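Peer 1: Task: produce atomic coordinates for the following.
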Amino acid sequence: MSLDQVLDRIDAGLPDALDRLMELLRIQSISTDPAFADHCVTAADWLVNDLKTIGFQADRRDTPGHPMVVGHGGDSDRHLLFYGHYDVQPVDPLDKWDHDPFAPFVEDTPNGKIIRARGASDDKGQLMTFVEACRAWKEVHGSLPAKLTIFFEGEEESGSPSLVPFMEQNRDELTADIALICDTSMVSPGVPSIASQLRGMLKDEFTLIGPKLDLHSGHYGGPGLNPLREMSRIVASFYDDETGKVTVEGFYEGVHDTPQDQLDAWEDSGFDQKAYLDNAGYTISHGEKDRSCLEQQWARPTLEVNGIWGGYNGVGSKTVIPSEVHCKITCRLVGDMDPDKLRDRVRAHVEAQLKPDMKVVWDNDLEGSPASVMDITRPEFGAAQKGLSDEWNREAVFAGMGGSIPIAGYFKSILGMESMLVGFANDDDKIHSPNEKYDLESFHKGIRSWARILAELA
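Peer 2: The predicted structure follows:
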């Protein structure tokens, strides 16, 4: 039996595959909110039962947090592990959605059919492309193309607190020749991509405390030091407006310039900088002045302020100077940047800005992970590139990734395993935002792509 028969089966079975995806998308598996814990269990059980219909020996593995799903199938010298996550981001702000986030449907748009729902792109639609490829292969051949381990997580969107202990406790069971990860995107629509590097992540949070209680602004406005004003000043001090660079001393230690041949390859990858900016409502790039958007996104570090709050936020006015204010920040790391050293430097920068009568308290429970660089000389990467190129009728590109996927680093550090990231999301999928979508073409051709990749790897 040939690969063509598998591809034909995928085409014929697309309506049923779409129905299964819709079932999964209806489950409100929001991992960060305890109110949805039962829904996460429901999603895990749904995946276990679905994998069993393909012949996987699958079960739900409970953890102190949300369950993992592990499945095993196939018998071959080639052992592949596939990772995805079934949990999703919260849907807030709900009033920005044009429809129920958990009532999925297919929408006709000028650019083709799309699947609308929370999790359609991140990551349920993505992980089901691999599952459906396995289903079609099994239906045609009666067996799977390799020894396969399926590993689905339920806490990726909430910091993965159970992930490392679970991987350490199940090291032998999960270790394979290579890990395949679908939680990623294409460099531009219709351009299949394989991630060759990932930025790391550092999270931190701090509270500025000024007066010992909220103060009447008529009594203390002027002589009183306002923590909100001080927070604004400290946040502004992170950046150089002229260059777009971060001003924290030592911030760029471990950052390496991208080789010119790599930059040239990225420029030829089909990335449309104007469309990228238009998609977010920008007219110009606001980052480092001497770097392209693509280089900034894939190969440069960042320091971003993700949230500031304090004082009165209700209806109307309350004339107070707040006692304390709060700030959440994240840094994207590249090259050999050390998250622990960088945390110390960011904190030292903030503490150096403090005026008398102002103190800072740091959250000490936040994590950091370094950047990852994949060994694309391994034969699996060439095999995947061929399969993707054949399906999309253009050469697949090796691309960087602006996001941070700690699981790739954990596969390396805990299991000693290389990772290969292949996904079919697009930049306009609105992941983590209202009205998330996934192109039907991404779902369909994603299934076909995994079938081709499996054929090449096997």
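Peer 1: When you work out contacts or count neighbours from here on, use the C-alpha atoms and nothing else.
Peer 2: Fine.
Peer 1: Am I right that residue 108 is in a strand?
Peer 2: Yes. Under DSSP: H, G, I helix; E, B strand; the rest coil, residue 108 sits within a strand.
Peer 1: Pretty sure residue 116 is one of the things it touches, is it not?
Peer 2: No. Under the criterion of C-alpha atoms under 8 Å, residue 108 is not in contact with residue 116, lying 10.3 Å apart.
Peer 1: helix/strand/coil for the residue in the chain sticking out farthest from the centre?
Peer 2: Going by C-alpha atoms, centre = their mean, the residue of the chain most distant from its centre is residue 219, 47.8 Å out. Recorded secondary structure, residue 219: helix (three-state DSSP).
Peer 1: which ones are touching it?
Peer 2: By C-alpha atoms under 8 Å, 6 or more residues apart in numbering, the contact set of residue 219 is empty.
Peer 1: run this one through as well so I can compare:
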Amino acid sequence: MSQLDQVLSKIDAALDASLERLFQWLKVPSISTDPDYKDHCRIAGEWLVDELKGIGIEASLRETGGHPAVVAHAKGEAKPHVLFYGHYDVQPVDPLELWDTPPFEPRIITLPDGRKAISARGSSDDKGQVMTFVEACRAWKTVTGTLPINITFLIEGAEEDGSKFLPEFIEANKDELTADVALVCDTGMWDQDTPAITSSLRGMVYEEVIVRCADRDLHSGQFGGAARNPIHVLSKIIADIHDENGRITIPDFYEGVPEIPTQILEQWKGLNLTEEDFLGQVGLKHSAGEKGRMLIEQIQSRPTCDVNGIIGGYTGEGTKTVIAAEARCKISFRLVGDQDPAKISNNFQAFVRARIPADCSVEFIRHKGSRALALPHDFRALTVAKAALHDEWKKEPIVIGMGGSIPVGGDFKRTLGLDTLFVGFGLDDDRIHSPNEKYDLKSFHKGTRSWARILAALAK
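Peer 2: Here you go, the predicted structure:
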């Protein structure tokens, strides 16, 4: 048997032990957004440090401005060098009553279609994904005493809280984090039998808008018809953002948006992603995106604007006939290509101000933005990883964009000069951020085998 075959056999034989280790980690309620779980976040980081040390990898818990990060090194002779990123923190579990089993009591469940899955908060996002890589490293170390490439680990503890302190941590430690390429395991498969590599990520602009009119809430019987209603003002502004074809009307919004090459569009068309398959799983039937664009374009290669929340007036039980003094909303933009987050933000704010009546005012709260990210088409590591995934899954991997944003990829590019290979084994039905999060047992097992193959391929 080749070394790789021995490693793969070890992964198969040690699956139960690997699951037991993952279950230990999943039991730690490392909810980064809730201060009450601060100590648990540290415990989760310490647990991983001990696991990495246990397989002979130098590891330590490093302080940041928030929850600590795990930094580890497995370096020796001159070999290709990767920086592997993941996160050990998890989302809150609310509403708890909607969980079928306790979120921090991991177990194997059987899904209605017969699939086996790991049920727990963090099973897919991101502890289970991180452990596929760790267990692949464990198998290589057990079988050969070493790793086929040099690896630096960066596992943070505040990804679900916005990674507020990660950029400055990377900047302060950029010499230590240098590598040839970055690997991120926080993405997913095309379907349960088809691996995928994410080659592009959309960027993000996030704005909060507060419209104020009268200096207090008003009686709608006394002032209705005469006083400006900020909910009406804000609703009209929101309605103006999109035209009848679903295009965004903010000036220069589409500057820097590329057209996808025809041959790529044909490949995407061949994937046959239908409204019934994609929207049907959430109880919808019809796409609401840009007319004339395929569904797959709408969700991964076209920019978007969505209202994520709108607040104003009385929202309690019963009636209260008031005209609110203020209304506010939260709006996010997903960016593609070379769209400039700062310019999008400035143009959006100007768009809103132009629609504010003379006796009203507007305030903006601008959050951190990020540019879109795309791998070069001739990126060598992409080609190598595709071949390794094909060997494991016996299907051609899908190379595709991701509709969401993973800002750390941009941080790696700007600060470290690294392109990032996004390889993950999550599925659309993993219910991340929702009650009853799960991670398919097949994703965990074959994900571990896949990383073992990718490490071997990168070594060549």
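Peer 1: Can you give me the TM-score here?
Peer 2: The TM-score (TM-score structural alignment, normalised by the length of structure 1) is 0.96; 456 aligned residues with a C-alpha RMSD of 1.5 Å.
Peer 1: thinking again about what came up before, so for residue 108 and residue 116 of structure 1, which residue has more residues nearby?
Peer 2: Set residue 108 of structure 1 next to residue 116 and count neighbours by other C-alpha atoms under 10 Å: residue 116 wins out with 28 against 11.
Peer 1: Tell me which residue of structure 2 lines up with the residue farthest from the centre of structure 1.
Peer 2: Mapped onto structure 2 by TM-score structural alignment, residue 219 of structure 1 lines up with residue 222.
Peer 1: if I look at its match, how far off is residue 324 of structure 2?
Peer 2: As judged by C-alpha to C-alpha, to the nearest Å, residue 222 of structure 2 and residue 324 of structure 2 stand 13 Å apart.
Peer 1: and if you look at residue 125 of structure 2?
Peer 2: When residue 125 of structure 2 is compared with residue 324 of structure 2 (using C-alpha to C-alpha), they lie 40 Å apart.
Peer 1: which one of these two has more residues nearby?
Peer 2: Per other C-alpha under 10 Å, whichever of residue 125 of structure 2 and residue 324 has more neighbours is residue 125, with 28 against 22.
Peer 1: With adjacent residues omitted, what lies nearest to that one?
Peer 2: The shortest distance from residue 125 of structure 2 to any non-neighbouring residue, by C-alpha to C-alpha, 6 or more residues apart in numbering, is to residue 432 (6.2 Å).
Peer 1: and the one you found, helix, strand or coil?
Peer 2: Using three-state DSSP, the three-state assignment for residue 432 of structure 2 comes out as coil.
Peer 1: next one: residue 297 of structure 2
Peer 2: The assignment at residue 297 of structure 2 comes out as helix when based on three-state DSSP.
Peer 1: What lines up with it in structure 1?
Peer 2: Alignment note (TM-score structural alignment): residue 297 of structure 2 maps to residue 295 of structure 1.
Peer 1: That match contacts residue 263, doesn't it?
Peer 2: Yes. Contact criterion C-alpha under 8 Å: residue 295 of structure 1 and residue 263 qualify, at 7.5 Å.
Peer 1: Among the two, which residue is more densely surrounded?
Peer 2: Of the pair residue 295 of structure 1 and residue 263, residue 295 is the one with more neighbours under other C-alpha under 10 Å, namely 20 against 16.
Peer 1: Identify the residue of structure 1 aligned to residue 96 of structure 2.
Peer 2: So residue 96 of structure 2 corresponds to residue 94, using TM-score structural alignment.
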